[in-house]
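S.K.: Next comes the sequence, and after it the predicted model I'd like to discuss.
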Amino acid sequence: MEVQAVLLALIQGFTEFLPISSSAHLILPSVLLGWRDQGMAFDVAVHLGSLLAVIYYFRKEVRALAAAWLKSIRGGGHNAESRLAWCIILATIPACVVGLLFGDWIGDHLRSGWVIALATIVFGLLLWWADHMARLQKNEYQAGWRGALMLGCAQALALIPGTSRSGITLTAGLMLGLTRQAAARFSFLMSIPIIFLAGSHQASDLIGSQAMMSWSAVGVGVLASFASALACIHVFLALLNRIGVLPFVLYRLGLGAVLLWVMAAQG
């Protein structure tokens, strides 16, 4: 079980912040290898590891945004950091609303291999189109509240399995005219509240269920997802301008095709 936990946590950490759909990758081991679900405690652990990784990587930005936001609500006025902080809060609202209203329905009706495969392909093509048409002029501080709302609505779409939260928010950022780096940074920063809220919701369900937990699997999940997510963020930001999004788009198309083939073979 520990080997499976390590591999699944590494997959979660590597794919959480890449525009390639973590759900598409997590379904493959269960379909191809017959690995069983590691349980809700493990899900909470890998989300915690990913959350700690993005907070650690952007610790300077997070401190500046938090300080500016607190100053703004105390009547200290606004600056670029406080406005960005408010934009991130605004961008979090759509996914929270959609998740609360339709989360159970999405989990019951859309979490299938066919949906994940098709979403992986369709939203991969949309990412390619957005990058091809992008003006690449603005930084994350210039997104504005309308842009933040659009990014938030895009993040809500990521509740559809296979969409990729980082992929669809990167797509929306490029459509708004953000540079690739700015769109990626905004996507990473706006992941902090949404991962925290999703993890908190799962944790409350876990406490209420009184389910048995494997603390070794939980510890492995936190550490492995933290390490892989941290490495992923660093490498992705370092390479994004150099390689663009086309390699990720091609990878998504190949992955989606494999998933369609697997689902068709299973009847």
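M.R.: The structure has been received and is ready for your questions. Numbers count the residues shown, from 1 in each chain.

S.K.: Could you use CA atoms for every contact and neighbour count after this?
M.R.: Will do.

S.K.: residue closest to the middle of this protein?
M.R.: When the chain is reduced to its mean C-alpha position, the closest residue under C-alpha atoms, centre = their mean turns out to be R165, at 3.9 Å.

S.K.: Quick check: that residue touching S23?
M.R.: No: R165 is beyond contact range of S23, at 10.1 Å (criterion: C-alpha atoms under 8 Å).

S.K.: which ones are touching L260?
M.R.: When the contact criterion is C-alpha atoms under 8 Å, 6 or more residues apart in numbering, the partners of L260 are 113-114, 117-118.

S.K.: how would you label it: helix, strand or coil?
M.R.: Secondary structure state of L260, per DSSP: H, G, I helix; E, B strand; the rest coil, is helix.

S.K.: Next up, the contacts around H47.
M.R.: Neighbours of H47 in contact, by C-alpha under 8 Å, 6+ apart: 195-196, 199, 222, 225.

S.K.: Columns distance to V44 on top of those, output as a markdown table?
M.R.: Putting these into a markdown table (distance: C-alpha to C-alpha, whole Å) gives the following:
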| residue | distance to V44 |
| --- | --- |
| I195 | 10 |
| F196 | 10 |
| G199 | 6 |
| V222 | 9 |
| S225 | 11 |
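
S.K.: sorry, back to before: list just the nearest of the contacts of L260 to A91.
M.R.: Nearest to A91 among the contacts of L260 is L118, at 25.7 Å by C-alpha to C-alpha.

S.K.: Look up how far G124 lies from the closest one.
M.R.: 10 Å (C-alpha to C-alpha, to the nearest Å).

S.K.: quick one, which of those two is more surrounded?
M.R.: The residue with more neighbours, out of L118 and G124 and counting by other C-alpha atoms under 10 Å, is G124; that gives 30 against 19.

S.K.: Now find how far off-centre the strand or helix carrying the more buried one is within its chain.
M.R.: Secondary structure from DSSP states H and E places G124 in helix 113-133. Here the centre of mass of C-alpha atoms in helix 113-133, compared against the chain's by C-alpha atoms, centre = their mean, to the nearest Å, lies 15 Å away.

S.K.: Point out the other helices and strands that the helix or strand that that helix is followed by packs with.
M.R.: Tracing the chain past helix 113-133, the next element assigned as helix or strand by DSSP H and E is helix 144-157. Packed against helix 144-157 by the contact rule (3 or more C-alpha pairs under 8 Å, 6 or more residues apart in numbering; DSSP states H and E) you find helix 80-109, helix 165-175.

S.K.: Just the residues contacting the last one, thanks.
M.R.: Around helix 165-175, the neighbours that count as contacts under C-alpha under 8 Å, 6+ apart are 16-21, 123-124, 126-127, 130-131, 133-136, 147, 150-152, 154-155, 157-159, 179-180, 182-184, 187-188.

S.K.: excluding its backbone neighbours, what's nearest G162?
M.R.: Distances taken as C-alpha to C-alpha, 6 or more residues apart in numbering put I116 closest to G162, at 4.1 Å, once the chain neighbours are dropped.

S.K.: hold the first one in mind and look at this next one:
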Amino acid sequence: MIGESMTWLQTIVLGVVQGLTEFLPISSSGHLRIVSEVFFGEDAGASFTAVTQLGTEAAVFVYFARDIARIVTAWFRGLFDSGRRRDHDYKMGWYVILGTIPIGILGIVFKDDIRTVARNLWLVATMLIVFSIVIAAAEYFGKQRRSVEQLTLKDGLIMGSAQALALIPGVSRSGGTISAGLFLGLTREAAARYSFLLAIPAVVASGLFSLPDAFEPVGEGLNASGPQLLVATVIAFAVGYAAIAWLLRFVVNHSMYWFVGYRVALGVVVLVLLATGVVPAT
């Protein structure tokens, strides 16, 4: 069954939502699922979510351009040089590559579930609340003494495994990785910076993999045209760039409890809407 065509209003709203929520520990996929269902009566779809994430990852490329260029250069140089040149940037390249493996494997194995049963709003709302406990615990117990320069391979693998939890809408990619970083003793800013870098390979691969499905949508839900996908992605890029800058400044002086409160409130509201039949779960 072919779903309804997406309107330009929906395109703009969902592009803004993607840009605002991708880097905050509140789940962009969960927000797109909730907003599209509550306000537009249809699911925007996993493919739309994955493709518009290319816009927010482009924002990461631009914002961290110097860091990324330095890490990539050091990584390639280190492959053909002795240990003398294998500095922290070289190691960071490996941390990002190896840390991406868990979400890559699980994303392929559970591809169909991610696009179907995982988008049930009962699950999304529940995960918003349940994972808030994890974020709060990370904030409470995290020592926050280590900088990003002190990151190790073990840290990268643990945070990479935590990133894989974001395959479930409602968990949050940044929420999972930042929480893991806090448990490991990293500062909020250090955990956030690595979280942004770690997301690049997985999100770009997911977005490119989903392009065929997004341009030739099949099934129920909102179907975006090529121009609409492009506009939504550009909007997500612009808004996402601003969100990165804001979050990195925010986490220096503010705790993660602010996001915990928001997640719990949103999750409760969605559960009430589901329980009263105002919105359907699927």
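M.R.: Happy to help now that I have it. Fair warning: this is a prediction, and the values are worked out from it, not measured in the lab.

S.K.: related to what we said a few turns ago, can you redo the contacts of L260 of structure 1 as TSV with distance to L174 of structure 1?
M.R.: As requested, the contacts of L260 of structure 1 are arranged in TSV below (distance: C-alpha to C-alpha, whole Å):
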residue	distance to L174 of structure 1
G113	28
W114	27
A117	23
L118	22
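
S.K.: can you pick the most crowded of these?
M.R.: When the contacts of L260 of structure 1 are compared by neighbour count (other C-alpha under 10 Å), A117 ends up highest, at 28 neighbours.

S.K.: Map it onto structure 2.
M.R.: Under the alignment (TM-score structural alignment), A117 of structure 1 maps onto A125 of structure 2.

S.K.: And L127 of structure 1, by the same measure?
M.R.: With TM-score structural alignment defining the correspondence, L127 of structure 1 maps onto I135 in structure 2.

S.K.: Isn't that match up against V260?
M.R.: Yes: counting by C-alpha under 8 Å, a contact exists between I135 of structure 2 and V260, whose distance comes to 6.8 Å.

S.K.: And the buried ones among the contacts of helix 165-175 of structure 1, selectable in PyMOL?
M.R.: Typed into PyMOL, the line below selects the buried ones among the contacts of helix 165-175 of structure 1, using 16 or more other C-alpha atoms under 10 Å:
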select buried, resi 16+17+18+19+20+21+123+124+126+127+130+131+134+136+147+150+151+152+154+155+157+158+159+179+180+182+183+184+187+188
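
S.K.: Using just helix, strand and coil, how would you label T163 of structure 1?
M.R.: Here T163 of structure 1 is coil, with the state taken from three-state DSSP.

S.K.: what's around the alignment partner in structure 2 of L101 of structure 1, how many residues?
M.R.: Taking TM-score structural alignment for the superposition, L101 of structure 1 sits opposite V109 in structure 2. By the criterion of other C-alpha under 10 Å, V109 of structure 2 has 11 neighbours.

S.K.: and if you look at L206 of structure 1?
M.R.: A total of 17 residues lie near L206 of structure 1 under the criterion other C-alpha under 10 Å.

S.K.: Also F110 of structure 2?
M.R.: If you count neighbours by other C-alpha under 10 Å, F110 of structure 2 ends up with 12.

S.K.: just to revisit the earlier point, who touches the match of A117 of structure 1 in this structure?
M.R.: Shown in contact with A125 of structure 2 (C-alpha under 8 Å, 6+ apart): 170, 266-268, 270-271.

S.K.: now the residues you listed in JSON lines, with distance to E37 of structure 2?
M.R.: Compiled in JSON lines, the contacts of A125 of structure 2 are given as follows (distance: C-alpha to C-alpha, whole Å):
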{"residue": "G170", "distance to E37 of structure 2": "14"}
{"residue": "L266", "distance to E37 of structure 2": "14"}
{"residue": "G267", "distance to E37 of structure 2": "14"}
{"residue": "V268", "distance to E37 of structure 2": "16"}
{"residue": "V270", "distance to E37 of structure 2": "11"}
{"residue": "L271", "distance to E37 of structure 2": "13"}
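
S.K.: Mapping onto structure 1, list which of these remain contacts.
M.R.: Among the contacts of A125 of structure 2, the ones whose aligned partners also touch in structure 1 (both residues aligned by TM-score structural alignment, their matches' C-alpha atoms under 8 Å) are 170, 266-268, 270-271.

S.K.: list the contacts for T21 of structure 2?
M.R.: For T21 of structure 2, the contacting residues are 27-28, 31, 240, taking C-alpha under 8 Å, 6+ apart as the criterion.

S.K.: Tell me, how many residues neighbour the counterpart of F186 of structure 1 in structure 2?
M.R.: Applying TM-score structural alignment, one finds that F186 of structure 1 aligns to Y194 in structure 2. Neighbour count for Y194 of structure 2, taken as other C-alpha under 10 Å: 21.

S.K.: I'd assumed V148 was in contact with Y194 of structure 2.
M.R.: Yes: with contacts defined as C-alpha under 8 Å, Y194 of structure 2 counts as touching V148 at a distance of 7.2 Å.

S.K.: So what's the gap between stretch 139-146 of structure 2 and the chain middle?
M.R.: 22 Å.

S.K.: Identify the residues contacting it?
M.R.: Around stretch 139-146 of structure 2, the neighbours that count as contacts under C-alpha under 8 Å, 6+ apart are 179, 182-188, 190, 255-257.

S.K.: Any chance of JSON lines for the residues you listed, columns distance to L9 of structure 2?
M.R.: As requested, the contacts of stretch 139-146 of structure 2 are arranged in JSON lines below (distance: C-alpha to C-alpha, whole Å):
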{"residue": "S179", "distance to L9 of structure 2": "35"}
{"residue": "L182", "distance to L9 of structure 2": "39"}
{"residue": "F183", "distance to L9 of structure 2": "41"}
{"residue": "L184", "distance to L9 of structure 2": "42"}
{"residue": "G185", "distance to L9 of structure 2": "43"}
{"residue": "L186", "distance to L9 of structure 2": "41"}
{"residue": "T187", "distance to L9 of structure 2": "39"}
{"residue": "R188", "distance to L9 of structure 2": "36"}
{"residue": "A190", "distance to L9 of structure 2": "37"}
{"residue": "S255", "distance to L9 of structure 2": "34"}
{"residue": "M256", "distance to L9 of structure 2": "32"}
{"residue": "Y257", "distance to L9 of structure 2": "33"}
